[in-house]
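*Asks:* have a look at this prediction, sequence included:
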Amino acid sequence: MFDKFMMYLQYPFVRYALIVGILIALCSSLLGVTLVLKRFSFIGDGLSHVAFGAIAIASVFNLTNKMLLVLPVTIISAVLLLRTGQNAKIKGDAAIAMISVGALAFGYLIMNIFSTSSNLSGDVCSTLFGSTSILTLTQKEVWVCIVLSIAVVIIFVLFYNKIFAVTFDENFAKAAGTSADTYNLLIAIVIAVIIVLAMNLVGSLLISALVIFPALSAMRIFRSFKSVTIFSAILSVVCAFGGMVISILAGTPVGSTIVAVDVAAFAICSIIGFISGRR
């Protein structure tokens, strides 16, 4: 199996997939802890479905670089979602449901009405589950992913203390002079960037798993915010790499395999947490 894997590494598209997959897993895990603690875990679902709708529009117009449309639309939706979620008449979960279902329905409707592909079902399946798109990345797309991933990591490191304060107690953060709304907006924009990047890896329906599972797994064992974040990042990278290796060797769908490894890791961490708690 090792020789077989080394043989696959000779192909550029396999190396591209591993690099992008590891970077996406790292970025997803960093803000996953914040989203879980703020009870905003399903923002990934809402934004991923918005990205699906934007991809459908980009496909209709035959745009060569779909990210030029998908990224701005997803970021704008993240901002609107944050603002709508703060409205007393429309709570956060209802706002996510509205945007999620609406964007998914309109995206699929547009792809059916203005279909330019002879394999519509295959295109939809690839977008929703990321079955093959991660293995068709170009060198330019890899560099875009690297640049955006570095930007996400730098933002998280620079504003770590502010994100920590906003995550646990917004009212105290505001009383201490921190602009909680500004940092909530920053979190929403960074999550939008991560969602767009992750669509190539696991597809729009499985993105939330990439964000949530590493954070929840880390919380089974550790208690401090810093420890949970660091372990979540390490675990997410390991699971993404392991899932892609299994997918390449066994010929299984990339996104589903990565999520399955994340689920297995969560089960193991839960057992470890239970045993250590009993002790």
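*Replies:* That came through fine. Numbering: from 1, shown residues only.

*Asks:* switch to C-alpha atoms for all contacts and neighbour counts from now on
*Replies:* Will do.

*Asks:* okay, now residue 136: neighbour count?
*Replies:* Residue 136: 14 surrounding residues under other CA atoms under 10 Å.

*Asks:* shouldn't it be in contact with residue 12?
*Replies:* No - here residue 136 lies out of contact with residue 12, judged by CA atoms under 8 Å, at a distance of 10.0 Å.

*Asks:* what are the boundaries of the strands in this protein?
*Replies:* Using DSSP state E, no strands are found in the chain.

*Asks:* ranges for the helices of it?
*Replies:* 2-8, 12-37, 43-60, 67-85, 92-113, 120-129, 139-158, 160-168, 170-175, 180-202, 207-221, 225-250, 254-278 (DSSP state H).

*Asks:* can I get those in TSV including mean neighbour count?
*Replies:* Putting the helices of the chain into TSV (neighbours: other CA atoms under 10 Å) gives the following:
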stretch	mean neighbour count
helix 2-8	11
helix 12-37	23
helix 43-60	26
helix 67-85	19
helix 92-113	18
helix 120-129	18
helix 139-158	15
helix 160-168	17
helix 170-175	14
helix 180-202	24
helix 207-221	26
helix 225-250	20
helix 254-278	18
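
*Asks:* skipping its backbone neighbours, what lies nearest residue 183 in space?
*Replies:* residue 163 (6.7 Å; CA to CA, 6 or more residues apart in numbering).

*Asks:* then residue 104?
*Replies:* Closest residue to residue 104 apart from its sequence neighbours, by CA to CA, 6+ apart: residue 49 at 5.1 Å.

*Asks:* isn't that neighbour up against residue 204?
*Replies:* Yes - in this structure, residue 49 is within contact of residue 204 by CA under 8 Å, at 6.2 Å.

*Asks:* ok, now how distant is residue 166 from residue 186?
*Replies:* 11 Å (CA to CA, to the nearest Å).

*Asks:* put this beside the first:
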Amino acid sequence: MEIITADFFQRALAGGLLIGLTAPLIGIFLVLRRLSMIGDTLAHVTIAGVALGFLTGVYPIGMGIIFAVFASFAIEKLRKAYKGYAELSIAVIMAGGVALASLFFTLGMGYNNDVVGYLFGSIYTLDMTDLYVVGAVTVLVAVTVFIFFKELFLLSFEEDAAAVSGLPVKLLNMIITVMTALVISTAIKIVGALLVSALLTIPAACSLIIARSFKQSVVFSVIIAEIAVVAGLVIAGVWNLAPGATIVLLLIAMLILTLVGKRGFTT
């Protein structure tokens, strides 16, 4: 249990708690808008940015954020161009992200082991710079959701009604997509690009089963994510397991228990 008091574990716990707040906070809106797969897309694009960061000697997470934000603008542009096929934008950007990541992997064979940490998560390697970046994104996301909560609520359930009521739908769509890009690009070092979408979607999936209102679903999704992060880090630290994978498996277990409990309660 000595690992829990170690400095690197304390940094990991702080970073995990911050992402445990922002990921489900954004994820609930994505799930309701049927954009769950956008997490995987932006994660792949972020990995391309991280790889380029290692290749050029630029702060990897910073480069990943730049790539993810630009990709979020591209997704919104394509969604407007193909209104009847919104998921097409996600597929196109994901393909581009994977292609760029593969290209940068080929150009920089020497740093590939470092990039692998971003694929599967390397939360124990978080430094103070990483925490400052994650903290800044957390504050930005939390404040944005608080300010535009009612507007995002209406947008998530009925975009056409939001437009008719005079809301700036284009701006709100861009805000939620950019916020998603920021959260994912800062979360990949914590849970990994291959697992980050689980932190966006599974807490929301659990909360939608048990919540009786939208506000409850937001609160429950954050609580569920934080429980999984803390328990996952402790279990992974004590038994020397992969922290990102442990967190995601705990989330899946919580979802299964929620589904079983709900079914048992209703029968």
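*Replies:* Yes, it's here. Model, not experiment: these values are computed from the prediction.

*Asks:* drop the TM-score for these two in here.
*Replies:* The TM-score (TM-score structural alignment, normalised by the length of structure 2) is 0.95; 267 aligned residues with a CA RMSD of 1.5 Å.

*Asks:* quick revisit: and the residue nearest to residue 183 of structure 1, what's its match in structure 2?
*Replies:* In structure 2, the residue paired with residue 163 of structure 1 according to TM-score structural alignment is residue 152.

*Asks:* ok, now residue 99 of structure 1?
*Replies:* In structure 2, residue 99 of structure 1 lands on residue 93 (TM-score structural alignment).

*Asks:* and its match, what does it touch?
*Replies:* By CA atoms under 8 Å, 6 or more residues apart in numbering, the contact set of residue 93 of structure 2 is 41, 45, 71, 74, 75.

*Asks:* name the nearest residue to the fourth one, ignoring sequence neighbours.
*Replies:* Looking back up the chat, that one is residue 74 of structure 2. residue 93 (7.6 Å).

*Asks:* re the thing from before, counterpart of the residue nearest to residue 104 of structure 1 in structure 2?
*Replies:* By TM-score structural alignment, residue 49 of structure 1 lines up with residue 44 in structure 2.

*Asks:* could you do residue 252 of structure 1 as well?
*Replies:* That one, residue 252 of structure 1, aligns with residue 241 by TM-score structural alignment.

*Asks:* what does residue 228 of structure 1 give?
*Replies:* Checking TM-score structural alignment: residue 228 of structure 1 goes with residue 217.

*Asks:* most centrally placed residue in structure 2?
*Replies:* In structure 2, the centroid-proximal residue (CA atoms, centre = their mean) is residue 184; its distance is 3.9 Å.

*Asks:* and it, what's its match in structure 1?
*Replies:* Correspondence of residue 184 of structure 2 to structure 1, assessed by TM-score structural alignment: residue 195.

*Asks:* just residue 7 of structure 2 next, same as before
*Replies:* So, by TM-score structural alignment, residue 7 of structure 2 is matched to residue 12.

*Asks:* how close does the residue nearest to residue 183 of structure 1 get to residue 184 of structure 1?
*Replies:* In terms of CA to CA, residue 163 of structure 1 sits 8 Å off from residue 184 of structure 1.

*Asks:* before we move on, what about residue 97 of structure 1?
*Replies:* Taking CA to CA, one finds residue 97 of structure 1 at 19 Å from residue 184 of structure 1.

*Asks:* in space, what's closest to the aligned residue in structure 2 for residue 40 of structure 1 - neighbours in sequence excluded?
*Replies:* Mapped onto structure 2 by TM-score structural alignment, residue 40 of structure 1 lines up with residue 35. Nearest non-adjacent residue to residue 35 of structure 2, counting by CA to CA, 6+ apart: residue 87, 7.9 Å away.

*Asks:* ok, the one you found to residue 170 of structure 2 distance?
*Replies:* Using CA to CA, one obtains 17 Å as the distance from residue 87 of structure 2 to residue 170 of structure 2.

*Asks:* mean per-residue distance, stretch 8-24 of structure 2 versus structure 1.
*Replies:* Superposed on structure 1, stretch 8-24 of structure 2 shows a mean distance of 0.6 Å to its aligned residues (mean CA distance after the TM-score superposition for structure 1).

*Asks:* next one: that stretch to chain centre, how far?
*Replies:* Its chain's average C-alpha position is 12 Å from that of stretch 8-24 of structure 2, according to CA atoms, centre = their mean, to the nearest Å.

*Asks:* pull the residues that contact it.
*Replies:* Counting by CA under 8 Å, 6+ apart, 3-4, 123-128, 131, 134-135, 138, 141-142, 183-184, 187, 190, 199-201, 203-204, 218, 221-222, 225-226, 229-230, 233 sit against stretch 8-24 of structure 2.

*Asks:* these two touch, right, the residue nearest to residue 183 of structure 1 and residue 185?
*Replies:* No - counting by CA under 8 Å, residue 163 of structure 1 sits too far from residue 185 to count as a contact (10.9 Å).

*Asks:* counterpart of residue 256 of structure 2 over in structure 1?
*Replies:* In structure 1, residue 256 of structure 2 lands on residue 267 (TM-score structural alignment).
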